[in-house]
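Novice: Sequence and predicted structure are below.
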Amino acid sequence: MPLDGQIRVNRSGAWHTSEADRRDRTMLESCTVESFTRHLGERFRVYAGQDEPFEIELIQASGLGRESTDSTSGHGSRSAFSLLFRGPAGILLPQRIYRLEHAEMGTFDLFLVPVGPDQSGQRYEAIFT
């Protein structure tokens, strides 16, 4: 699957994304902590604009104990949660949106924030509200 998830701006300045990007966004809007818990210990491929993608491991999925409602998505409410990934020690990604790919979950964009290294590599967090 080509990873052309670029945001496009038309002449009037309005932005739009491809149909695949809309599907990805809808998939993420319906995700819960349980959607990711079953993938703990699994690897996700990260496309960071480099020649070769690399892998990060999902090491934690935790509920944050508060519910959010998104009136614009039509998906109602869900409990907020966080994901913690571990990547290679030699690579430090800056905070931004990255394209991720997983064998079962597919391809989607996720905002990752570096939260510091541990004994095995660099850790990154994503928060869902």
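Specialist: Nice, thanks for sending it over.
Novice: going forward, measure contacts and count neighbours with C-alpha atoms only.
Specialist: Will do.
Novice: In contact with residue 113, which residues are there?
Specialist: 94, 95, 96, 124, 125, 126 (CA atoms under 8 Å, 6 or more residues apart in numbering).
Novice: In PyMOL, how would I select just the buried ones from these?
Specialist: Entered in PyMOL, the line below selects the buried ones among the contacts of residue 113, by 16 or more other CA atoms under 10 Å:
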select buried, resi 124+125+126
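Novice: Quick check: of the contacts of residue 113, which lies closest to residue 86?
Specialist: Distance to residue 86, by CA to CA, is smallest for residue 124 among the contacts of residue 113, at 6.3 Å.
Novice: next up, a second structure to put side by side with the first:
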Amino acid sequence: MSGHTPGLPSHAELLAVVGDDFAASDGAGQPLELTLTACSDLRSGGGYMSFSLTLRSADAREQGIFALSHATLGDVEIFLVPSGADASGTEYTASFTSLEA
């Protein structure tokens, strides 16, 4: 059980880069920088595996598909939802669910 969705980095690969920065752009092509601040534990149940990511940026954007680029992981598109904000920026969440292997 790896928690891997085809076309996306695995849970283990994402866990290894917590704290790293990602160059990103929103659906309108506007650039922003995101920092991966957390990768939840891999959960299993009911034939599914799931985990979530928390990312942070100084820039606020609406939910949508973001293109992310990382030096090690390469390029990926994920759906991000704003999940909180304070004076230092906005927090975003991405949730992943896949069938257990």
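Specialist: The structure has been received and is ready for your questions. The shown structure was predicted, so the numbers you read here are calculated from the model rather than taken from an experiment.
Novice: Mind picking the two most distant members of the contacts of residue 113 of the first structure?
Specialist: 94 and 126 (12.9 Å).
Novice: Just the ones in helices from the contacts of residue 113 of the first structure, please.
Specialist: Using DSSP state H, no member of the contacts of residue 113 of the first structure sits in helices.
Novice: nearest to residue 104 of the first structure, of the contacts of residue 113 of the first structure?
Specialist: After measuring the contacts of residue 113 of the first structure against residue 104 of the first structure - CA to CA - the closest member comes out as residue 126, at 18.9 Å.
Novice: That closest one matches what in the second structure?
Specialist: Matched by TM-score structural alignment, residue 126 of the first structure corresponds to residue 94 in the second structure.
Novice: so what's its match up against?
Specialist: Residue 94 of the second structure neighbours (CA under 8 Å, 6+ apart): 52, 53, 54, 78, 79, 80, 81.
Novice: For the alignment partner in the first structure of the fifth one, give me its contacts.
Specialist: Pointing back at residue 79 of the second structure there. By TM-score structural alignment, residue 79 of the second structure lines up with residue 111 in the first structure. Residue 111 of the first structure makes contact with 95, 96, 97, 98, 126, according to CA under 8 Å, 6+ apart.
Novice: where along the first structure do the strands fall?
Specialist: In the first structure, strands defined by DSSP state E lie at 8-9, 15-16, 43-47, 54-70, 76-87, 96-102, 106-118, 121-128, listed in chain order.
Novice: Confirm for me that residue 14 of the second structure is in contact with residue 38.
Specialist: No: if you go by CA atoms under 8 Å, residue 14 of the second structure and residue 38 don't touch, sitting 9.1 Å apart.
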